[in-house]
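Q: below are the sequence and a predicted model for it; my questions follow.
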Amino acid sequence: MPKTAAPDDSLDNATELDNDDASGAAQALVTPVMRGLRLLRFIAEGGSTANLSEVGRRIDMNRVTVMRLLATLEHEGMVERLPQGGHTVGFSFLKLASRVLAANDLTTFARRVLAQLSSSLQLSAYLAVPDGGHVLYLLRDMPNTGLVSNIQVGSRVPAHLTTPGRMLIAHLSPEALRERLGDDPLPTVTGQSPATHARLAEILGADLERGCAWSFSAFEPGIDACAAPVMDATGDVIAAISVAGPQQRFEADGTLRERVEKEVKAAAKDLSALLGYRANGKR
């Protein structure tokens, strides 16, 4: 008589583990946040908040909770009151969404812009983005002349030390700069590095006035660099384009510096336009 296979306990154990995982995941969820997101999604999809009781019925929560969540979302700028009653998504919500969309578009558009810039100038071209008090090098395009800079994709450097970093912090207030970079003395890598906020303010002021930042062996000995800011559709500085090349090349070609500045500014302007920025009216 054939032997009957013993029940596979591993299946039961696996089911129990799956249930435990699901239970743990459910316990990790924050109910008030879920309710707020549910309400925000309802408004974003065109739902009316003129009748709070009806809203509560539609999204399965009581009227008082709806009222409190609306007040919180309104305070944070995620929703705004309509003159005729009810709410619509607020500017802060739209700005946040636009930044996420722009981040996806940013690298797509930037690759093309960097390739053109690098090919035209025969210099390494970079896209950098802010990362707290640092700058993160996100993309790089190099000419056939080879690598001249030690900066790699993924390099993270204190913002005040590099040209793209300076462009990313130049618009900040002194208080915001100190909060982001810390107190004096600031980290330095060469004798040209600003060690104090007072000196940094002078440099950033000149950068803003010129519309770009220059470094003459200030970060890497023998390497000159230029950067310009990239704006999103709302006019915020979200990235910087830079190029870097051997100092001797700039010294040998008296027209190169002027051409670099012009083309870096133009590339940053082109990328900003692709992201929806308009100099007059921003959009």
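A: The structure has been received and is ready for your questions.

Q: drop to CA atoms for contacts and neighbour counts, all remaining ones
A: OK.

Q: okay, and residue 214 sits in which element?
A: Under DSSP states H and E, the secondary-structure element containing residue 214 is strand 213-216.

Q: which strands or helices does that strand pack on?
A: With contacts taken as 3 or more Cα pairs under 8 Å, 6 or more residues apart in numbering; DSSP states H and E, strand 213-216 sits against helix 163-169, strand 223-231.

Q: in CSV: those, plus distance to residue 87 and mean neighbour count.
A: As requested, the helices and strands packed on strand 213-216 are exported to CSV (distance: least, Cα to Cα, whole Å; neighbours: other Cα atoms under 10 Å):
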stretch, distance to residue 87, mean neighbour count
helix 163-169, 35, 29
strand 223-231, 29, 27
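
Q: just to revisit the earlier point, any buried residues in the strand holding residue 214, and which?
A: Within strand 213-216, the residues that qualify as buried by neighbour count (16 or more other Cα atoms under 10 Å) are 213, 214, 215, 216.

Q: hang on, the earlier thing: of the helices and strands packed on strand 213-216, which is nearest residue 264?
A: Distances from residue 264 to each of these were compared using Cα to Cα; the shortest belongs to strand 223-231, at 6.3 Å.

Q: second one coming, line it up with the first:
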Amino acid sequence: MSSKYNQRKAVSVIKVQNKKLVPALGRGVRLLDFVATSSSKPTLTELASAVDLPKSTVHGLCSTLTELGLLRRNSDGTFQIGPHVMQWANSFTRETSVVREFAQIWDAESFLPGATVTLSVLEGAEIVYVAARNSGTIAGFNFRIGMRLPAVFTATGKAFLSYLTEPEIRALYPEGLPSPMTPFSVSNVSDLMRQLRSVQQQGYSVDNQEVAEGMACIGAPVLNAQNQPIAAIAVSLLANTLSKEELDEVAASVREIARSLSVKLGALA
């Protein structure tokens, strides 16, 4: 069965099964469904053809969805799913098995007994902590479930952002990065991109005193069945307390725990 057939089938479901829906809302969801399942970023013309609507109607719908953050229009005129959708997706994520699986894996781990480990999801430009195993306050900082922090400064945030392109990063921060939390916080997109390239190369991310002076965090992404980050874990400890060899061992353990959790969620091993 072809990808094109699957895409057209997806956008036709609402027409067949939900005849009493508000028409404009139904058309908007059909557009979002097509963009989400498309193997490439569609143009306005392709969208109009896919959902069998006049181009003028699709233009109006896309403009509204873009203004609401549900779609993003790229510089070449193509469309992709916008960042606002992540708020809904991550709300669903918190109700699924990822938190339970995290707790089961961590409770069974003997690695770094008493360490502080956290599980986070990305919402827009912020990280939201959805689970935590605290060993106590580290450098005066304590993680709490529901806490939000700028993604650019955190290890889990950098794990997520490493999956984005530079244009996507710049679109996420059109007015520049947030105000630094410490003197060590990354302050511009160019430096952030260098950090993210390192994350891609080494397979783990580091917050070296960017959130709190004296605290370092090592993170890794948790992937879903599409091998995209659905969450991220991080271990936090006092900065400058580990040798390079010990740091490498901690990073390897964090990566392995993230890999185990990813496999449970359907990612490729």
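A: Perfect, I can see it now. Treat the numbers as computed from the prediction; the structure is a model and nothing was measured.

Q: TM-score for this pair?
A: Once superposed, chain against chain, the TM-score is 0.64 (TM-score structural alignment, normalised by the length of structure 2); 204 aligned residues with a Cα RMSD of 3.5 Å.

Q: returning to what we had before: quick one: which of the buried residues of strand 213-216 of structure 1 is nearest residue 23 of structure 1?
A: When the buried residues of strand 213-216 of structure 1 are compared for distance to residue 23 of structure 1, the smallest value, 53.7 Å, is given by residue 213; criterion: Cα to Cα.

Q: need the counterpart of that closest one in structure 2.
A: Matched to structure 2 by TM-score structural alignment, residue 213 of structure 1 sits across from residue 205.

Q: quick one: the helices in structure 2, in order.
A: 3-17, 23-37, 44-51, 55-67, 85-93, 98-107, 155-161, 166-172, 189-202, 244-264 (DSSP state H).

Q: okay if I get those as JSON lines plus distance to residue 213 of structure 2?
A: Supplementary listing: those in JSON lines, determined by distance: least, Cα to Cα, whole Å:
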{"stretch": "helix 3-17", "distance to residue 213 of structure 2": "49"}
{"stretch": "helix 23-37", "distance to residue 213 of structure 2": "40"}
{"stretch": "helix 44-51", "distance to residue 213 of structure 2": "48"}
{"stretch": "helix 55-67", "distance to residue 213 of structure 2": "38"}
{"stretch": "helix 85-93", "distance to residue 213 of structure 2": "29"}
{"stretch": "helix 98-107", "distance to residue 213 of structure 2": "26"}
{"stretch": "helix 155-161", "distance to residue 213 of structure 2": "14"}
{"stretch": "helix 166-172", "distance to residue 213 of structure 2": "25"}
{"stretch": "helix 189-202", "distance to residue 213 of structure 2": "18"}
{"stretch": "helix 244-264", "distance to residue 213 of structure 2": "18"}
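
Q: let me know which of those helices is tucked in deepest.
A: The highest mean neighbour count among those belongs to helix 155-161 (a mean of 29), with neighbours defined as mean count of other Cα atoms under 10 Å.

Q: packing partners of that one?
A: Helices and strands touching helix 155-161 of structure 2, as assessed by 3+ Cα pairs under 8 Å, 6+ apart, comprise strand 116-123, strand 126-133, helix 189-202, strand 205-208, strand 215-223, strand 229-238.

Q: where in structure 1 does that helix fall?
A: Residue span in structure 1 matched to helix 155-161 of structure 2, by TM-score structural alignment: 163-169.

Q: who touches that stretch?
A: Where contact means Cα atoms under 8 Å, 6 or more residues apart in numbering, the residues beyond stretch 163-169 of structure 1 that reach it are 128-130, 134-135, 158-160, 177, 204, 207-208, 212-215, 225-229, 237-242.

Q: what does stretch 194-205 of structure 1 give?
A: Stretch 194-205 of structure 1 has contacts (Cα under 8 Å, 6+ apart) with 160-161, 166-167, 170, 174, 178, 183-188.

Q: 7 Å instead?
A: Among residues not part of stretch 194-205 of structure 1, those counted as contacts by Cα atoms under 7 Å, 6 or more residues apart in numbering are 166, 170, 184, 185, 186, 187, 188.
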